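Student: let's see this in three dimensions:
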Amino acid sequence: MSFTTHFFADDLPNSFFEIPVAIHAGQPALPVENPSAVLDLFRAEAVRNDIIVLTHPAGLRVAGIFPHEGSDAYFGFWETIDDVALNRDAFARLASEARRRGYGRLLGPLNFNTFHAYRLRLGPAPSWNVFDREPRNPAHYPALLAQLGFSPALTFESRLIRADAVPEAYGQKADLLAAFQQLPYDLIPLNPDTWGPHEAELHALVDNVFSANPAYRRIPLAQFRRQYNAGFAAGLCPHTSVLFRDRPTGQLVAFSFCQPNYAPLGLGTTPPNFARDYPRLAHKVLLAKTVGVHPDFRQQQLMSFLGAYGMMSFRELYTEIIFCLMRSDNFSRHFTNGLPMEVAHYALFGQELA
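Tutor: Next up, the predicted model:
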């Protein structure tokens, strides 16, 4: 049997959703896909990308994503058995198509943009196994890409600060916590009630914060609302998630999205809800998920003050914290420098096509 090539128009083949189930069977953290949501995403992204889906019954699927603007092509939704020859054939097809269309590089895995799943975890699973939206690929994926001529284009890490290191962290940040009391910004705790009135402004702030990041692609407000809405806010920790508003201008200038690690509850496709699910957690670990400062307000310690805000209530609610999926060259990493930690590593891979 050979590859089936599907030029996406309005639907996906059944095999697209069947292949990952067989590949991940027996693994402790089976990725959960909602076919309806995935299809909606493909339809929304087909407006600005040409999309080719390759599947093989031996056990491989991959989407080639060819943006109408930009010099990079992407591969995403990649699931495969550990077979070099099979993947060499698939990626040769994608690379050939990308060259034909004039792209200079093939990047992935990236499911259209950085708002959705992307990157691979490198090395064995860490002690926490997997948290929400953390890459959870089989161990052979990075090695396969290396054999196909891909190398890390961007690297990332997550840092676990264990309970026995928390007192040291508070000692290190004593001056910061004292300065936080005089912070000249309005603080808006994030919860379902506060999310709605700030949703459009939050969308603009997120775009301003991340627009210069490699591989970032802006999404329309309608697509943002599908994933980031009052339901999403219900899963955030309302005590550590916050917006900073500049008092003179009334402008949102910084945000922090944090939530408990709900993974031990096995919620599957059920959206987490802090009020319902936090009390059910036997071991309470905070995930510092997404943190950002508007470019015009950087160099004012706001990234550190976002961390200080979380520290104000952390010890009452949690025993440990994971700083999630930080880019290796990102300033946010400095907040935990010098503390004992467990680190997990990830990468987005690329291949030059010239």
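
Student: rest of the way, CA atoms for contacts and neighbours
Tutor: Fine.

Student: who does whatever helix or strand D40 lives in touch, helix- and strand-wise?
Tutor: Assessed by DSSP states H and E, D40 sits inside helix 35-45. Counting contacts by 3 or more Cα pairs under 8 Å, 6 or more residues apart in numbering; DSSP states H and E, helix 35-45 packs against no other helix or strand.

Student: what sits up against the following helix or strand past it?
Tutor: Later in the chain than helix 35-45, the nearest helix or strand by DSSP H and E is strand 49-56. Under the criterion Cα atoms under 8 Å, 6 or more residues apart in numbering, residues 1-8, 15-16, 60-68, 90 lie in contact with strand 49-56.

Student: in strand 49-56, what counts as buried?
Tutor: Judged by neighbour count using 16 or more other Cα atoms under 10 Å, the buried positions of strand 49-56 are N49, I51, I52, V53, L54, T55, H56.

Student: state the distance from the second one to V84.
Tutor: As defined by Cα to Cα, to the nearest Å, I51 lies at a distance of 23 Å from V84.

Student: picking up where we left off before, buried only: go through the contacts of strand 49-56 for me.
Tutor: Among the contacts of strand 49-56, those scoring as buried are F3, F8, F16, L60, R61, V62, A63, G64, I65, F66, P67, A90 (criterion: 16+ other Cα under 10 Å).

Student: next, the contact list for P35, please.
Tutor: F17.

Student: quick one: the strands in the stretch 201-350 of the chain?
Tutor: Along the stretch 201-350 of the chain, counting by DSSP state E, counting those that start in this stretch, strands occupy 242-246, 252-260, 285-293, 320-327, 342-352.

Student: next, the structure of the following sequence, for comparison with the previous one:
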Amino acid sequence: MTEILATDGARVTLFHDAPSWDGKPTMAVGKFTCESAEAGRAVLAQAETAARDGGAARLLGPMDGNTWHSYRLVTESDGSPPFLMEPKSGPADLPAFTAAGFTPIARYFSARVELAGMDNPPPFDPEITVETWDGTDPEAHFGQVYDLSLAAFAGNAFYTPITREDFLGMYLPFVPMLRREFVLFARNGEGALVGFLFGIPNYGSGPSPDTVILKTYASTRHGAGQALASVFHDAARKAGFTHAIHALIHETNVSAQRSEQLGGRLFRRYALMGKVLDDDAR
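Tutor: Predicted structure coming up:
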């Protein structure tokens, strides 16, 4: 269930079925736009009242229902243009959430790394092999990724599972934009899938970008992530790209350390905001 709420100069959707925060009934505010911080604060106050009336004890935002869809707002930027599929925020978004009493509850960043001369460590687990998607039967390949994602992402904060049909509905439309050398699968000695990585050229900057985005990768075996990243960076350099974006990394994730080790330079910070609604938790 969703509710669309609006005031003069601001609009938000209240998602009643959101990932639980602290095990409490939680709703989320998403699809947020505002022309000013005051207009944004007013519509968020309206959403808070509706959430309280609906029995919520926690409120997350911005989040379009769950972490499979757009969430997070920009908290710091070097002013560079947004990259493909990056969360976007208006200049008044953060002040509006802050004025409405929201505080950051999870922080993320994106970093840019120069591919030339990168000290790209090779895979260290000889039992892990990385294969490139051959471009055939995307539904079957992405179906395998769905199965692995249930295990790889289950421990992430605010994770909620989705159906196979919904997952394929999200990813298959991007297939025409994908380059096979940036769709990678890691397998163990028995051939079982233990990790995956999706990269995509930054078409947000135009039809011939010089930057490729490491969009998503996950693994269920130690060493698979490094193997995937190593192959990805090497493939991007050989394909003529000059830079890679390490996109939307949680600041406590091991990927944050790896990005820094590879020379990643942070250019954007983000936050998921939250507000406690039940007085007993204050």
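
Student: most neighbours per residue, which of the strands of the stretch 201-350 of the first structure?
Tutor: strand 252-260 (a mean of 25; mean count of other Cα atoms under 10 Å).

Student: so that strand versus strand 242-246, what angle?
Tutor: On the basis of axes from the mean of the first three to the mean of the last three Cα atoms, to 10 degrees, strand 252-260 of the first structure is oriented at 170 degrees to strand 242-246.

Student: list the contacts of C237 of the first structure.
Tutor: C237 of the first structure neighbours (Cα under 8 Å, 6+ apart): L190, N191, F257, C258, Q259, P260, F274.

Student: go ahead and flag the most central residue of the second structure.
Tutor: L248 (5.2 Å; Cα atoms, centre = their mean).

Student: alignment lookup: that one to the first structure.
Tutor: In the first structure, the residue matched to L248 of the second structure (TM-score structural alignment) is L325.

Student: hang on, the earlier thing: and the buried ones among the contacts of strand 49-56 of the first structure, which is closest to L202 of the first structure?
Tutor: P67 (25.4 Å; Cα to Cα).

Student: quick one: what's aligned to the closest one in the second structure?
Tutor: P67 of the first structure maps onto D17 in the second structure, by TM-score structural alignment.

Student: my guess is that match contacts M27, does it?
Tutor: Yes: the pair D17 of the second structure / M27 is scored as a contact, 6.0 Å apart, by Cα atoms under 8 Å.

Student: the strands of the stretch 201-350 of the first structure: which one's closest to A153 of the first structure?
Tutor: Here strand 342-352 is closest among the strands of the stretch 201-350 of the first structure (Cα to Cα), at 5.1 Å.

Student: mean shift of the helix ranked longest in the first structure relative to the second structure?
Tutor: Longest helix of the first structure, by residue count under DSSP state H: helix 192-210. Once fitted to the second structure, helix 192-210 of the first structure is off its aligned match by 2.0 Å on average (mean Cα distance after the TM-score superposition for the first structure).

Student: who's in contact with the longest helix along the second structure?
Tutor: Taking DSSP H as the criterion, the second structure has its longest helix at helix 37-53. Identification of contacts with helix 37-53 of the second structure by Cα under 8 Å, 6+ apart yields 5-12, 14, 16, 27, 29, 33-34, 59, 92-97, 99-100, 277.

Student: make it 6 Å
Tutor: Helix 37-53 of the second structure is touched from outside by A6, T7, G9, A10, C34, A92, P95, A96, A99, A100, with contacts defined as Cα atoms under 6 Å, 6 or more residues apart in numbering.

Student: and the closest residue to the third one other than its chain neighbours, how close does it get to R41 of the second structure?
Tutor: If I follow you right, that is G9 of the second structure. Leaving aside its sequence neighbours, G9 of the second structure sits nearest to E35 (Cα to Cα, 6 or more residues apart in numbering; 5.2 Å). Distance, E35 of the second structure to R41 of the second structure, using Cα to Cα: 11 Å.

Student: ok, those two, which is more surrounded?
Tutor: R41 (24 against 16; other Cα atoms under 10 Å).

Student: now render the strands of the stretch 201-350 of the first structure as CSV, adding distance to G102 of the first structure.
Tutor: Below are those laid out as CSV (distance: least, Cα to Cα, whole Å):
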stretch, distance to G102 of the first structure
strand 242-246, 42
strand 252-260, 38
strand 285-293, 34
strand 320-327, 29
strand 342-352, 12
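
Student: quick one: closest of the ones you listed to L39 of the first structure.
Tutor: Comparing the strands of the stretch 201-350 of the first structure by Cα to Cα, strand 342-352 comes nearest, at 23.6 Å.

Student: what's the closest one in contact with?
Tutor: Counting by Cα under 6 Å, 6+ apart, 105-108, 119-122, 150-160 sit against strand 342-352 of the first structure.

Student: before we move on, what about stretch 14-29 of the second structure?
Tutor: Contacts for stretch 14-29 of the second structure (Cα under 6 Å, 6+ apart): 1-3, 13, 56-63, 65-66, 158.

Student: of those residues, buried ones?
Tutor: Buried residues within these, counting neighbours by 16+ other Cα under 10 Å: T13, A56, A57, R58, L59, L60, G61, P62, M63, G65, N66, F158.

Student: among the contacts of stretch 14-29 of the second structure, which are in strands?
Tutor: T2, E3, T13, R58, L59, L60, G61 (DSSP state E).
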